[in-house]
Each structure stands twice: as structure tokens, then as C-alpha cells.
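Chemist: Could you look at this predicted model? Sequence included:
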Amino acid sequence: MAVDVETLRGDDDLSAASALFRAAMVGLPPLPPQSDHLSEPGRTLGARIDGRLVGTADSYTSWLVVPGGARLPHAAVTHVGVLPTHTRRGVLTALLRRQLDDIAERGEVMATLRASEGSIYERFGYGVASAFARLDLLRGRARLRDTVPPSGPVRFVEPADAWKLFSQIYATAEISWTGAIDRPEYWWKGKERTAAEPVYTVTHGPTGAEDGFARYHPVDTANWFSSRDRTIVVDDLVATTPQAYLGLIRHLLSVDLVDKVTFAFAPVDAPLRHLFTDERAVAVASVHDETWLRLVDVPTALARRTYRDAPPVIVEVADPIRTANSGRYRICADQVTRVDDPADVTVDVATLGAVYLGGSTWRQLALAGRVVEHRAGGVDAADNLFVTPELPFSGTFF
């Protein structure tokens, strides 16, 4: 049975794709009115069998920060779904292969997604490149160390005004941490229309020169005044300077009637616990995969990130979908070139995506049999080149 994939453009088709995605995900709440057209024009794909829409995949034009701080053209892949009545018929394969072709034609070097299931996307070349932690901060035990530097002013912003201001801060700031991605207008519109209520929004820094913001909401408001575990959940915290991070944390600690502050999305190596005299005030509730990275243009991706000053290594990459990526690459601190020399290590493109940002080490993946070492010491040599000072983190879900 043939699967036909096309770019969806009409309002009726886009609405049908939105409804199809929610049907495929099963557990998503209904969208508010006028929220079904939040896709970027020309980037929504639809798969049809016998003329019926049975699958969809979407993406946003974006950038992604790689080790060294460069922002590379990137596709933020989202809204991937196939009707439960049409799974395992090649629909997803047709959609994602076509999408990779489209991404390559746009000149985007890589794609990322957030996976609803952990066993699907590796076969399309996506590897888990970063993780996030859910942190619980017990306010009663959280006393800042006297050595913590001062920070600037924090002010409340009306939620209706916050979305525009937050998007301006994010767009104009020097977002430079590895794994960060752009947040296009469609992302902001979607968050605005689906945000929890009530919601509180604050910024750090002088008016007109803000350098950070946070959005948080209380949980179990029906029992708020009788609860012994009154909790606020930080849905988004963006700090573009150390002062902004400290200022926003100070604000969250100052909110009375709160016993626990939960950070829904935080870096795995977040510095939060080091701020307190009792580091046990911060507990890691859970850790989850975040960025699934697909290198679409391997030569460009390898050439645009930075490496440590270490001896070179020759990496052989196998990419059965985008075969032009397959080959051997000599990687050193100042240059990446394609070569015919024998490889030190061999990986598939999904494994290369997993180590590319520094979220996993070559040794970890070699232990799982995902790296083949051809020269003794080749795995260690690769780690010496690829290691990063901090773990990658995006903080943006789509």
C-alpha cells in the first residue's frame, strides 16, 4: 500500500494534521480555541494512504548552539504522529525520510526532536545528545551561602505582556550554552496559549536591559492553605548572565507560603546545590533524555564545533539514510578533513549525534558496543578531543 507524502498548506489540512497528532499521542489535553495553526508555513508534512491523511510531521526553522558557541542552522522537529490504525505500515519511515531530505535542501545542518517514545528515532539517525533533570528545592532548608555574589532587581510582569518581553530577551541575548536552540514566534504562541493557570512571570535586570526571566505556577491550589507541601513549579528559567541566575533563584526563595520549588527542566550539572550551606536542600527528582540530535550534514557539523587541543583521531561514520555523510573524517583541534586513511573508531550517525554535543562520552558508548575501536587508544583519543567543560542542555521543549 503506497504512502504519499506531501507538504500541507491549506487551513483544512493543517487543522486535520493537528487533530491527527493529538489522536496519535492519546494523552494530550484539547487545544484552546484558535490554537491549531501554530505551525511554520511550508514545514508541515502529511502522509496519505488512498487519499486519507494518516500521519504528519512538522518542524521549525531554528538554530542550535554547538561546542564553542557557534549557532548552526537547525530544524526543530515536532508534531510527529501516525494514526494508531495505520502504524507499522511504513508511514513514519516515509515521513521522516522525506523530512530529512527537506531539511537538507534548506541547508540546515542538523535536526533535533523531543521523543515521546525512546525506541523509535535511533533508526532514523537520531541520538540522545542531552538530558535534563527535575530538581526539588526545599525552601525551609535553603540558606544561601554568604559567599554567593549579589544580583540585580527582579520585577513582576503581567503574564499577558510577558510573552512578548520574554521572546525579545531570548532573541537579543547572547544565548551561548551548548545545546540551546532558537525559539521562533510559533513556539512562543504555542506556550502562551497552553500555559498553566495561574501563572507568575518575572524578569531580572533593569527595565529595558533585562537579562533573564522565569515563569512559574502553583500546584494543588484547592488545598493551598491547608497543605504542608505547598509547591511552585518553575516551567521556564532563562538566565543569560550569572547575576540573572542568582537573582531569579533569590526571588523564588523569597516567595512566602511555599515549601518546595520544583524546577521542571534544569541542566543535569546545574550549579544550584552549591549555592546553599546545606546542599541537601536540592534533590534530583528524576533525569530524562532531552535533545535527540540528527546530524544532517556531517562534514559541516564536525567542522563547525570546537575540540580540545589533543592528538587527531580518524572517525568513520556510517549513515545508511543519507549516504553522502558516510566516510572517514580526520578530526583535530583546528581542522576536519575527509580522508581514506584507516579509521581509529567507527560509529553510526546516531551514535555520533549522541557524542557530538558532549552529552555522552565515547567510552560510555563503546561499553554498549556502539563504538568499534580499530586502534588501541582510539576511544580515549576521541574523548580527549570531544570532551566539553559543561554538559549540553537546551531547556526548550517543543
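Modeler: Yep, it's here.
Chemist: use CA for all of it now, contacts and neighbours both
Modeler: Fine.
Chemist: Asp58 and Phe265, how far apart?
Modeler: Separation of Asp58 from Phe265 (C-alpha to C-alpha, to the nearest Å): 23 Å.
Chemist: and Leu14, which of the three is it?
Modeler: helix (DSSP: H, G, I helix; E, B strand; the rest coil).
Chemist: And stretch 256-265, what's buried?
Modeler: When burial is assessed from 16 or more other C-alpha atoms under 10 Å, stretch 256-265 yields the following buried residues: Val258, Asp259, Lys260, Val261, Thr262, Phe263, Ala264, Phe265.
Chemist: isn't the third one right up against Asp229?
Modeler: Yes - in terms of C-alpha atoms under 8 Å, Lys260 counts as a neighbour of Asp229; the distance is 6.7 Å.
Chemist: of the buried residues of stretch 256-265, closest to Val66?
Modeler: Closest to Val66 out of the buried residues of stretch 256-265 is Phe265 (19.7 Å), distances taken as C-alpha to C-alpha.
Chemist: what sits up against the helix or strand that the closest one is a member of?
Modeler: Element membership of Phe265 [criterion: DSSP states H and E] is strand 260-267. Contact partners of strand 260-267, identified using C-alpha atoms under 8 Å, 6 or more residues apart in numbering, comprise 131-139, 229-236, 252, 391-393, 395.
Chemist: Take this one as well and set it beside the first:
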Amino acid sequence: MDHEIRVLTDAQEIGRSLEGFLTPVEHEGFRTPVESDGFRTPVDDPSRPGGPAPTTGAYRQALRPQAARAYGTAYDPATPQSTQTPERLGGPATSFTSWMVVPGGRKVPQAAVTDVGVLPTPTRRGLVSALVRHQLEQCLARGEILAALRADEATIYERWGFGIASQVASVEISVDRARFRAGVPQGGDVRPVDLRQRADQDLLARIYTGANWVGAVDRPGYWWRAQAHMRHLSTEQHYAVVHGIPGHEDGFAIYRPQDAATWFRSTDRGIVVNDFVTTTSRAHFGLLRHLLAIENVQRVVLDPMPVDHSIEKLLTDERALTTRGGRDETWLRLVDVQAALTARSYRAPGAVTLEVRDEVLRENNGRYIVSAAGPARTEQPPDITLDVSQLACAYLGGTAFWQLAQAGRIAVHRDAGLAAADHLFGLRRAPFSGTAF
């Protein structure tokens, strides 16, 4: 199929492209389109936490400089030829500039990829591949050394160099059985805020600027506005509390009732906390105590949470808590391998030579010797040969090299090199983002 890849700058074209993205998604039942303020805005299925960001006007405006869209010559057979325009939308691929915290604490420029899809008629003609390749080349030109996405399907993105770099879990706590152990800190003051008020939305955004855990990503202003718009369209009531005295807040939780329609007759009331952000341990303890003390609530579900959250260790009865997961969260792509390897830190001592293969961005092909001093190009024989997608799995420390080796996903030429790689790239805590886009 003949097609053209180009960047859209016109608001109406961007609107058309996003409507095109929604077409196959609507057919799959993931979202329902809603007319709002002149824009078609997706409303996520409540059973599917997070999901792609909504297409509000502010969101579109922010995406314009980086919204790579594809137009093709494919026609919909169901539409009479006479009604079709010479240039018909094939599908969009969108990204916005963000950052990600990598091991060592640096906030590295990344592209947050979203709204990738083609219409049902031009599928299997190379259009998505062309879109993603073009998008990654744009990222490289802008100096975004990483790209990340949340995948609706698990078998698509590895072919373009993406790998699962972090996972999340769902944590359910039985309130009646949950008692904190003696010695668990009390935490500080917790107070409610109004999610409908711009000042309180801005407060949450200010708290989030302290996000410093590996895997955390930027939440730009339009991300917050998009979330507010989604809540406005939702039929469910959302609540929020913040931790800390005014001017020194260090955490917040956003939650909603579970099965709100049967809430008043239910004997098993639950709340779902879908955004739990703490930048200090004091806030972590204070917010957990507050959530477990809400009257007439029998269950508290925190989703998403890190797979190694260890909340059960705070309780006298660890069986009061059930962890389900993990499931994939961050799909990561190393756009510039050398720059990405340079950006993160490594544990001393040791060194490993990696031979990286990248069929999409061939500049990344080559051998890299990695140590606590950083990476360097080399010609010496490799200890490990791997695709860039497998390197992405291990980059944040969420997957060990030995796991990839055991699954036959990497080639190990020297066992000592495998052990060195696991030591160098290993982390004390599992990576976690907690942000959908």
C-alpha cells in the first residue's frame, strides 16, 4: 500500500486522526466516544484502569509539535467510492515529551507514546511499522533517548524494540483484619481536597514533582487537565486526600467507591485507590492509615502498586492483604542506546560487554562495555548478545539477565559476564511508574 507519513499541525486534522484511532478501539468495545466541548473524547472502560489519555482540546494543543500521523490511499470498501476524498486517514501514532527517572536518579528525556493504531481496512500493509519507525526517528532527532508506552496488546511492540521494563500489582486489604504492628509510624496530617477545583489539581501536580523512584515519568500540565476532564465525564465520584501541612504536602491518594450502584445495600463496600503517590515514608504511613480508617469500608484496593510494595509487613495479620499481579506496565524502548546506558548508574565492581542488535535504529548496533564508570563502544568479544528489546527489559532493573538467558531470549557467551550483568544492572527496589498515558 502507498502511504505518506507526515506531522500534523492543524487542529482539525489532529481531531480527525484521533477519531480514526478510536474507530478500531470502539469496535473492540474498549471505549465509548462522547461529544464534549466540540471534541470527540474517549471515556475509558471503568474495568480497565488507566488507558490512553483523553483527546481534550488542551491535550491536542500540547501534542501538535510531535503528533506523527499517517495518511494512506486505502479506501473503506463499505463506503461508496464517489464519497471518498483522495487522501484518507490510515492511522495515527502520537507521542509527547516527558521524562523518566532511571537508576541513579536522573530524569532522562523520553517520548511518551500513545494513540497508535490504524483503521480496520488498511491493516497488515506495513502502515503501523512505518508509523512507529518514523516516530522513533523523530524521537532520536529531538534527543529523547527513551520511548515508553502502555500496550493494549502484548505481542505487537517487541518487533520495534520495546520490552517490558516494569510491572504493577493490585493490592487488596481487608479492613476488619488489618491492624498495624506496634512501632509502625503514625504519619502526619491528612486532609481532603476537591478534585473539581483547579487550585487543588495544581496542588497534586506540585506534590508529584517530587516523584523520584525508578520508572516514574513526568506528568505535564495537560496530563492533569486530561485526567480532570475524564473525571468530569465519568459517572463515578472520585475523592482525593493529601498528606502534610499546607505548603509542605508530600503525598496524595485519589480513590473512588467500588460498585457504587449497590453501595448503600452492600455489606462488602470497597474503595479503589487508582493514584497513590508518596514522596516520603511519613506520607506512605499516614495515607495508608487514613484509607484503612474510612468508615463503612470493608475493603481497600490499591491499583496500581509496585510489585514489591511490602505493605503486608506493616500488619499483624499478613493474610489481611492479597497481592495480585504483576502485569506489564512500562513498555520501554532505548532510542539512543549509548546515551541511555550513559544516563543510568551501575553497581561496582565488574564489567560486561553487550552486543546489541537493533533492526529499526541501526545506529545502535554494536558492542558496549558497561561498568560502574559507564558504557563505551568496544570491539572486544561480547559476553552477551541481545536484541535492543531485551536490553530494554533489563534497563530499569525490572528483569534480570539470567531470566532472559533461561528463556532463551539472549545469547550468553561467558557465564561470568552474565553474573556481572546482573550485578551491574541490579536494583534494591523494582521499577514502577504508576502513571497511565
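Modeler: Yep, it's here. Computed from a predicted model, the values in this text were never measured in an experiment.
Chemist: Please work out the TM-score for the two chains.
Modeler: In this superposition the chains share a TM-score of 0.97, using TM-score structural alignment, normalised by the length of the first structure; 396 aligned residues with a C-alpha RMSD of 1.2 Å.
Chemist: coming back round to it: how about the strand holding Phe265 of the first structure, which residues of the second structure does it hit?
Modeler: The alignment of strand 260-267 of the first structure onto the second structure (TM-score structural alignment) spans residues 299-306.
Chemist: Just give me the mean distance for that stretch relative to the first structure.
Modeler: Superposed on the first structure, stretch 299-306 of the second structure shows a mean distance of 0.7 Å to its aligned residues (mean C-alpha distance after the TM-score superposition for the first structure).
Chemist: elements contacting whichever helix or strand His290 of the second structure is part of?
Modeler: Using DSSP H and E, His290 of the second structure maps to helix 281-292. Applying 3 or more C-alpha pairs under 8 Å, 6 or more residues apart in numbering; DSSP states H and E, we find helix 281-292 of the second structure packed against strand 190-193, strand 239-243, strand 251-258.
Chemist: residues in the first structure matched by the second one, start to end?
Modeler: Taken onto the first structure by TM-score structural alignment, strand 239-243 of the second structure occupies residues 200-204 there.
Chemist: who's in contact with the matching stretch?
Modeler: Against stretch 200-204 of the first structure from outside (C-alpha under 8 Å, 6+ apart): 152-159, 162, 210-217, 244, 247-248.
Chemist: Was I right to think Ile384 of the second structure contacts Glu355?
Modeler: Yes - the pair Ile384 of the second structure / Glu355 is scored as a contact, 6.2 Å apart, by C-alpha under 8 Å.
Chemist: what's the neighbour count on Gly126 of the second structure?
Modeler: By the criterion of other C-alpha atoms under 10 Å, Gly126 of the second structure has 12 neighbours.
Chemist: Now check the first structure for the residue matching it.
Modeler: Aligning on TM-score structural alignment places Gly126 of the second structure opposite Gly90 in the first structure.
Chemist: Now its match. Nearest residue, chain neighbours left out?
Modeler: Of all residues not flanking Gly90 of the first structure in the chain, Val3 sits nearest, at 7.5 Å (C-alpha to C-alpha, 6 or more residues apart in numbering).
Chemist: before we move on, what about Ser234 of the second structure?
Modeler: For Ser234 of the second structure, ignoring the flanking residues on the chain, the nearest one in space by C-alpha to C-alpha, 6+ apart is Val43 at 7.4 Å.
Chemist: same question, Val113 of the second structure
Modeler: Per C-alpha to C-alpha, 6+ apart, closest to Val113 of the second structure is Ser95, 4.2 Å.
Chemist: corresponding residue for the one you found in the first structure?
Modeler: Matched to the first structure by TM-score structural alignment, Ser95 of the second structure sits across from Ser59.
Chemist: residues touching Ile164 of the second structure, list them.
Modeler: With C-alpha under 8 Å, 6+ apart, Ile164 of the second structure has these contacts: Asp328, Glu329, Thr330, Trp331, Leu332, Ala392, Cys393.
Chemist: The first one: neighbour count?
Modeler: This means Asp328 of the second structure. 16.
Chemist: Residue in the first structure paired with it?
Modeler: By TM-score structural alignment, Asp328 of the second structure lines up with Asp289.
Chemist: before we move on, back to that, check which helix or strand covers the residue nearest to Ser234 of the second structure.
Modeler: Secondary structure assignment for Val43 of the second structure, by DSSP H and E: strand 39-44.
Chemist: Next SSE downstream of that strand?
Modeler: For strand 39-44 of the second structure, the succeeding helix or strand toward the C-terminus, using DSSP H and E, is helix 57-63.
Chemist: list the buried ones in that following helix?
Modeler: With burial defined by 16+ other C-alpha under 10 Å, the residues of helix 57-63 of the second structure counted as buried are Gly57, Tyr59, Arg60, Gln61, Ala62, Leu63.
Chemist: Against Gln227 of the second structure, how distant is the second one?
Modeler: According to C-alpha to C-alpha, Tyr59 of the second structure and Gln227 of the second structure sit 10 Å apart.
Chemist: got it, and Leu292 of the second structure?
Modeler: 25 Å.
Chemist: check contacts around the aligned residue in the first structure for Gly434 of the second structure.
Modeler: Aligning on TM-score structural alignment places Gly434 of the second structure opposite Gly395 in the first structure. Counting by C-alpha under 8 Å, 6+ apart, Gly395 of the first structure touches Phe132, Ala180, Asp236, Phe265, Ala266, Pro267.
Chemist: How about the contacts made by the nearest residue to the second one once chain neighbours are set aside?
Modeler: Setting aside the residues directly before and after it, Ala180 of the first structure is nearest to Ser394 in space (C-alpha to C-alpha, 6+ apart), at 4.2 Å. The contact partners of Ser394 of the first structure, taken as C-alpha under 8 Å, 6+ apart, are Ser130, Thr178, Gly179, Ala180, Ile181, Glu290, Thr291.
Chemist: ok, of these, which one's closest to Ala376 of the first structure?
Modeler: Closest to Ala376 of the first structure, out of all of those and judged by C-alpha to C-alpha, is Ser130, at 27.8 Å.
Chemist: which residue lines up with that closest one in the second structure?
Modeler: Match for Ser130 of the first structure (TM-score structural alignment): Ser166.
Chemist: Check Glu6 of the first structure too.
Modeler: Using TM-score structural alignment, Glu6 of the first structure pairs with Arg6 in the second structure.
Chemist: how far does the strand or helix carrying its match sit from the chain's center?
Modeler: Here Arg6 of the second structure, judged by DSSP H and E, is contained in strand 3-7. Per C-alpha atoms, centre = their mean, to the nearest Å, the displacement of strand 3-7 of the second structure from the mean C-alpha position of its chain is 26 Å.
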